[in-house]
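*Asks:* Build me a model from this:
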Amino acid sequence: MPLGLVLDLLGTFFFAVSGCLLAARRGFDIIGSLFLGALAGLGGGVIRDLILGEVPSAFDSPVYLAAPAVAAVMVFFLKRSVERMRKPLLVFDAGGLALFCIVGTVKALEVGLNPIASALLGVTTAVGGGMLRDVVANREPQLFDPRDIYAVPAMLGAGITAVVWQADLYSPVAAVAIATVVFGLRVLSLRFGWHIPHASAPWQRYED
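*Replies:* Next up, the predicted model:
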């Protein structure tokens, strides 16, 4: 099985689990869980493929639909564990983020986009599904949380992937190493509460 497909399916599954976990937290039924899992797992890839002018992989290859289904069933039968789910949700989300920033970048490079555009598309792939998931579940998207660095690990991973590809050093080992760095940075940022500067300097902020 091609490396790109493996990473894409794993990323889809991890994001789908995060969507199903959020659905369980919100009290959705099993259909709602399946829908939110599919939106989280497939949304970023669909956005990526549409930008590239391709038929989305989720609609072209039925195997992609298996990941949200498995995620929904898994969460359904692990309800007791899901009741204390904040950390698992974030960990699965971090896994999807780490894999999708690589997959999106590589796919863009393969069709001939320049490295900068490819890295941007990799970030879009990584954060797209999570943002759709949060919006539909009526939760503030993590992408816009000032107490988080959600997109930064994806930006780093996509940038490294583009550089490694241009240097003709991309390989399964390189992909695993990059994913590990992105995942580790994401988990550490959650553990220590890292964040980046606000959109305006402290002295420029005024109370309404």
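*Asks:* Going by C-alpha atoms from here, please, whenever you check contacts or count neighbours.
*Replies:* Fine.
*Asks:* What ranges does this protein have for its helices?
*Replies:* 3-26, 30-51, 57-60, 63-77, 79-82, 86-110, 115-136, 151-166, 172-192 (DSSP state H).
*Asks:* Who are the packing partners of the first one?
*Replies:* What it means is helix 3-26. Judged by 3 or more CA pairs under 8 Å, 6 or more residues apart in numbering; DSSP states H and E, helix 3-26 is in contact with helix 30-51, helix 63-77, helix 79-82, helix 86-110, helix 115-136.
*Asks:* before we move on, back to that, could I get the helices of the chain as a markdown table with mean neighbour count and distance to residue 207?
*Replies:* Formatted as a markdown table, those follow (neighbours: other CA atoms under 10 Å; distance: least, CA to CA, whole Å):
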| stretch | mean neighbour count | distance to residue 207 |
| --- | --- | --- |
| helix 3-26 | 25 | 32 |
| helix 30-51 | 24 | 35 |
| helix 57-60 | 15 | 46 |
| helix 63-77 | 19 | 43 |
| helix 79-82 | 13 | 39 |
| helix 86-110 | 25 | 32 |
| helix 115-136 | 24 | 27 |
| helix 151-166 | 22 | 27 |
| helix 172-192 | 18 | 28 |
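*Asks:* how about this one, so we can line them up?
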Amino acid sequence: MSTWLYWVDLAGVAVFAISGTLMAFRKSMDGFGVVVLAAVTAIGGGTLRDMILNVPVYWLTDKNFFIVILVAALGTMAMLRVTHWFPMRYLLLADAIGLAFFNMMGLQKALAYGTTPFVAVFMGVMTGVFGGLIRDVICREIPLVLRGELYAMTCVAGGIVYILTETYLHNMHLAMFLCVATTLLLRVAAIHWHWHFWVFKASDHPMLRNPDE
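*Replies:* I've put the predicted structure just below:
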């Protein structure tokens, strides 16, 4: 089981590294910038999770994570040098896949270290969104998690499905699969149909409007 989880973790790192590389391409960064952005996107959430859980940061003793990041970044760069373009939906899809994997991994690790289900769901959300948040801040973009479109709440939904499945069916494999599937499908649906929460705007309140309007 631990070996399978390890490969899932590597897959999540690879997908988020691709997401970071795509954003770096969009922002016309140099090769060093590409690798840096791919790395912080891929390991940012897991690093914060491990620091909060007070456990060894997972990538410090395992070079395979950096190998995966480099391979994913260089492979994506090579592809982009051939195509010279990419639709924005590729970035959003890569981000959605990484979000689903990392949400499940963060939740699973938090539970393994004895946290309550509520804290575990929160840790899953944080693991899923933090790398992308750092990526967007570095690139001076409004982070996806703050744009109103369903993002973090898809992780919450996936986490709740995991907890309920594990509690009542006692099937960890099924719980993990349903967590990833729920998070990913909700996020893809939100992208496709533009599902979002109400977005707070200054124009919604007369006291906050521009006086020149």
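*Asks:* can the helices of the first structure go into TSV with extra columns for distance to residue 200 of the first structure?
*Replies:* Putting the helices of the first structure into TSV (distance: least, CA to CA, whole Å) gives the following:
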stretch	distance to residue 200 of the first structure
helix 3-26	31
helix 30-51	29
helix 57-60	39
helix 63-77	39
helix 79-82	38
helix 86-110	27
helix 115-136	23
helix 151-166	18
helix 172-192	21
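*Asks:* which stretch among those helices comes nearest residue 205 of the first structure?
*Replies:* helix 151-166 (23.4 Å; CA to CA).
*Asks:* Residue 201 of the second structure versus the closest residue to residue 172 of the second structure other than its chain neighbours, what's the distance?
*Replies:* In space, and not counting its chain neighbours, residue 172 of the second structure is closest to residue 166: 5.8 Å by CA to CA, 6 or more residues apart in numbering. Taking CA to CA, to the nearest Å as the measure, residue 166 of the second structure and residue 201 of the second structure are separated by 40 Å.
*Asks:* Equivalent analysis for residue 77 of the second structure, please.
*Replies:* 38 Å.
*Asks:* what do you get for residue 91 of the second structure?
*Replies:* The spacing between residue 91 of the second structure and residue 201 of the second structure, counted by CA to CA, is 26 Å.
*Asks:* sorry, back to before: which one, of the helices and strands packed on helix 3-26 of the first structure, ends up nearest to residue 186 of the first structure?
*Replies:* helix 86-110 (6.1 Å).
*Asks:* Check the mean deviation of the closest one from the second structure.
*Replies:* Following superposition, helix 86-110 of the first structure is found to deviate from the second structure by 0.6 Å on average (mean CA distance after the TM-score superposition for the first structure).
*Asks:* Could you name the helices and strands sitting against that helix?
*Replies:* Partner elements for helix 86-110 of the first structure (3+ CA pairs under 8 Å, 6+ apart): helix 3-26, helix 30-51, helix 115-136, helix 151-166, helix 172-192.
*Asks:* and it, which stretch of the second structure?
*Replies:* Aligning helix 86-110 of the first structure against the second structure (TM-score structural alignment) gives residues 88-112.
*Asks:* which residues sit against the matching stretch?
*Replies:* 5, 8-9, 11-13, 15-16, 18-19, 22-23, 46, 49, 53, 117, 119-129, 132, 155, 158-159, 176, 179-181, 183-184, 187-188, 191 (CA atoms under 8 Å, 6 or more residues apart in numbering).
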